[in-house]
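A.B. asks: Sequence plus predicted model, see below.
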Amino acid sequence: MTTMQDVARQAGVSLSTVSYALNGNRPIAQETRDRIQAAIDELGYRRNAAARSLAARRSHVLALVLPTVAGGLSGTLGEFAESAAQTARDAGYHLVIWPFDRREHDEVRDLVGQGQADGVLLMEVALDDARVEALASSGVPFTLIGRTRDPEGTSYVDIDFERTITDAVEHLADLGHRTVGFVNHSQRSEVELYGPTVRARDAFLAAAEERHLAPVHVTCDESPVAGRRAALEILVRAPRTTAIITMNESATFGVTSLLRERRIEIPRDMSVVAVVTSSEVGAMYDPPLTSYLAPGRTLGRYAVEELLAALGGPPRRDAPRLVACALAPGGSTGPAPS
């Protein structure tokens, strides 16, 4: 195995000069730095991660904190994690997942205090989130994927739920729909003031009022069975409903299943729009869902770039903190039935 001593011998410099060049502890002449890099490339030398961490007193690890998800990551979360991991890798960091929910803020603080990560990415953020307070008190750099009630002064990126939901409501209103249902996340997430649930609910009701629509908002657990119950609740509460927006990937399967069972044809009798989802999920349906695609890959990159800037990397310039979901037209929306 090639060693740092081999690199020094090949480049004709001392071992300490190679170490300084790799760790950036002292300025090295560009010509010397180029010779060292040429030797590294020729010999195929790869620095030992543990040794590098000891020399720099850094772990070169970024931690992604998110709650444990039954059944694994959704398509949207998977896109985010994959993009974040690649961006971290390109910058010389490893991304690891810490599965802690919002009540386990002490555990997050303890791991951070042990130097297990140089920086933290925090997902699934509530409007009032004790994990944010724990991280702020630790002094370790962190970036939120989401927003607290007042995010001023905090490093964050997030989906623009207000814009996305408003766009979906306007899309249906322009098609002539006057009574619109919305299948949100769970009632528990609403009670716990989970940011996306609360912001989407408020945006839906405000947009419906703006367009003089009759809104039907329901909370729903993350499962197809719960989605069936949510769809039935909408039909019972508002029989004139002609369109449903879903922001719950698992429940959407149940919504469409209940409509088929009731012989309610999509989109002739009922239009369906999925928001904060992926193109892969939308393509699973017949007809394919009209969707507002979650910017998972974009936010994954933005979040890591924000965190790297806090760790002394280059600043993230001219990039928005809020990114709306983009419309992907499908076959599940059409004019309101007469």
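C.D. replies: Structure's in. What do you need? Residues are numbered from 1 along each chain as shown.

A.B. asks: Please count neighbours and contacts with C-alpha atoms only from this point.
C.D. replies: Will do.

A.B. asks: right, and Val7 touches Thr17 too?
C.D. replies: No. Using C-alpha atoms under 8 Å, Val7 is not in contact with Thr17; the gap is 10.4 Å.

A.B. asks: neighbour-wise, which of the two wins?
C.D. replies: Between Val7 and Thr17, counted using other C-alpha atoms under 10 Å, the more crowded position is Val7 (25 against 19).

A.B. asks: Please report how far the more buried one lies from Arg102.
C.D. replies: Distance, Val7 to Arg102, by C-alpha to C-alpha, to the nearest Å: 47 Å.

A.B. asks: OK, contacts around Ser223?
C.D. replies: Neighbour list for Ser223: 250-251, 254 [criterion: C-alpha atoms under 8 Å, 6 or more residues apart in numbering].

A.B. asks: What subset of these is buried?
C.D. replies: 250-251, 254 (16 or more other C-alpha atoms under 10 Å).

A.B. asks: One more to weigh against that first structure:
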Amino acid sequence: MATMQEVATHAGVSIATVSFVVNGTKKVSPATRERVQASMTALGFRNNAIARALASKRTRIIALLIPALEHRMGATTLEFFTSAAARASELGYHLVLWPDEPTGDELTELLSSGLVDGVILMEVRMEDPRIERLTELRVPFTSIGRTRDPSGLPFVDIDFETTVRRSLDYLESLGHRRFGLVIEDLTGTPMEGYAPLPRTEETFRSECAARGLVGTVVNCGSSAPGGRKAASDLLAADPDVTAVMIMKDDSTFGLVSGLTSAGRRVPEDVSVLSVASSTAAGAQHDPPLTTMNSPGRELGRLAAEELINQLDGPVGDLPHVLLPCVLHEAGSTGPAPHAHP
């Protein structure tokens, strides 16, 4: 196997420059980095991460912790992960996806091994024992999500409060006055208290009350059957509803199907807006869904940057970043009709 000196000679640079590229300890110009990496590939140089970790007491590996529940791994989560992984790589780190348990019971064993330098935490609940455990272990971390009181914690998150207000602003501008909110039901599961849900519901209820609007909240089970039942429950609670906001991509097809089966046309009778979703997810429906697009890529990038700043730079103010979803208008929303007979 080739040595660093052989790579340096082949690339026409110093051995120190090769070390900077291998270890990510100093910035190297893109052209020089590419030349060194090309020489490493040509000579079959293999980066010995274990040896470097022993020498530096750093692995340059960070982990994204996500509860090991299959139904949580949706398109938005993948956006967070791929964006964070790409940014970590640009900054000289490797990011691994690390399933964990919502209780945080196994974190001590997983993190005391020293295999990772820090973690990004996802799927945060209003009261999250994993954050308490990470704080106790003094492991550098950043969360994508917020607890009930996040003032002393580093986080980046979707601004669900602003997103709900802007959703209502948009639908009100179309003349709608009777609203439904369809959100996931996690009662009795390990993810009960998942923070986006109560934040969204509380803002929806308070905003509807303040604006003099009719607002009805129904819970939604998984997949299409859950969406169809949510449609039935919503129409039973308010037969005159004209605008529905849903925050569960895998159940949206069932919701639209249930509305249609009940004789409600989308968007002529009922407008449907998918919250914390994406244009790509909305395009899979007929009509294409109007969406409030999740800033997943931006939040993933920022989470990686903020964690690596903790690891590599002087500790400054804790990051508190909130980004709202962005409206993408499509075919599932339109002007409010007269009340359904």
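C.D. replies: It's in. Keep in mind it's a predicted model, so treat the numbers as computed, not measured.

A.B. asks: quick one: TM-score?
C.D. replies: TM-score for the superposed chains, counting by TM-score structural alignment, normalised by the length of the first structure: 0.88, backed by 330 aligned residues with a C-alpha RMSD of 3.1 Å.

A.B. asks: Return the subset of the buried ones among the contacts of Ser223 of the first structure lying in helices.
C.D. replies: Among these, the members found in helices (DSSP state H) are 250-251, 254.

A.B. asks: would CSV of those with distance to Arg163 of the first structure be doable?
C.D. replies: Below are these laid out as CSV (distance: C-alpha to C-alpha, whole Å):
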residue, distance to Arg163 of the first structure
Ser250, 23
Ala251, 22
Gly254, 26
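
A.B. asks: And stretch 268-277 of the first structure, what's buried?
C.D. replies: Using 16+ other C-alpha under 10 Å as the test for burial, stretch 268-277 of the first structure gives 269-277.

A.B. asks: Equivalent analysis for stretch 73-80 of the first structure, please.
C.D. replies: Buried residues in stretch 73-80 of the first structure (16+ other C-alpha under 10 Å): 74-77, 79-80.

A.B. asks: next one: stretch 332-340 of the second structure
C.D. replies: For stretch 332-340 of the second structure, by 16+ other C-alpha under 10 Å, it's 332-337.

A.B. asks: Next: stretch 296-311 of the first structure.
C.D. replies: Neighbour count says stretch 296-311 of the first structure has 296-297, 299-308, 310 buried, by 16+ other C-alpha under 10 Å.

A.B. asks: Output these in TSV, with secondary structure and distance to Asp129 of the first structure appended to each entry.
C.D. replies: TSV is the format used below for those (DSSP: H, G, I helix; E, B strand; the rest coil; distance: C-alpha to C-alpha, whole Å):
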residue	secondary structure	distance to Asp129 of the first structure
Gly296	helix	22
Arg297	helix	24
Leu299	helix	20
Gly300	helix	21
Arg301	helix	23
Tyr302	helix	21
Ala303	helix	18
Val304	helix	21
Glu305	helix	23
Glu306	helix	20
Leu307	helix	19
Leu308	helix	23
Ala310	helix	21
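
A.B. asks: Please determine how far Val281 of the first structure is located from Ser291 of the first structure.
C.D. replies: Applying C-alpha to C-alpha to Val281 of the first structure and Ser291 of the first structure gives a distance of 9 Å.

A.B. asks: These two: which is more packed in?
C.D. replies: Taking neighbours as other C-alpha under 10 Å, Val281 of the first structure and Ser291 compare with Ser291 leading, 29 against 20.

A.B. asks: what's the spacing between that one and Ile36 of the first structure?
C.D. replies: For Ser291 of the first structure, the distance to Ile36 of the first structure - C-alpha to C-alpha - is 51 Å.

A.B. asks: What sits closest to Trp98 of the first structure if chain neighbours are left out?
C.D. replies: Val65 (4.7 Å; C-alpha to C-alpha, 6 or more residues apart in numbering).

A.B. asks: residue contacts, the one you found?
C.D. replies: 97-100, 120-123.

A.B. asks: same question, Ile40 of the first structure
C.D. replies: Ile40 of the first structure makes contact with 7, 46, according to C-alpha under 8 Å, 6+ apart.

A.B. asks: Tell me the secondary structure at the counterpart of it in the second structure.
C.D. replies: Aligning on TM-score structural alignment places Ile40 of the first structure opposite Val36 in the second structure. Look at Val36 of the second structure: counting by DSSP: H, G, I helix; E, B strand; the rest coil, its state is helix.
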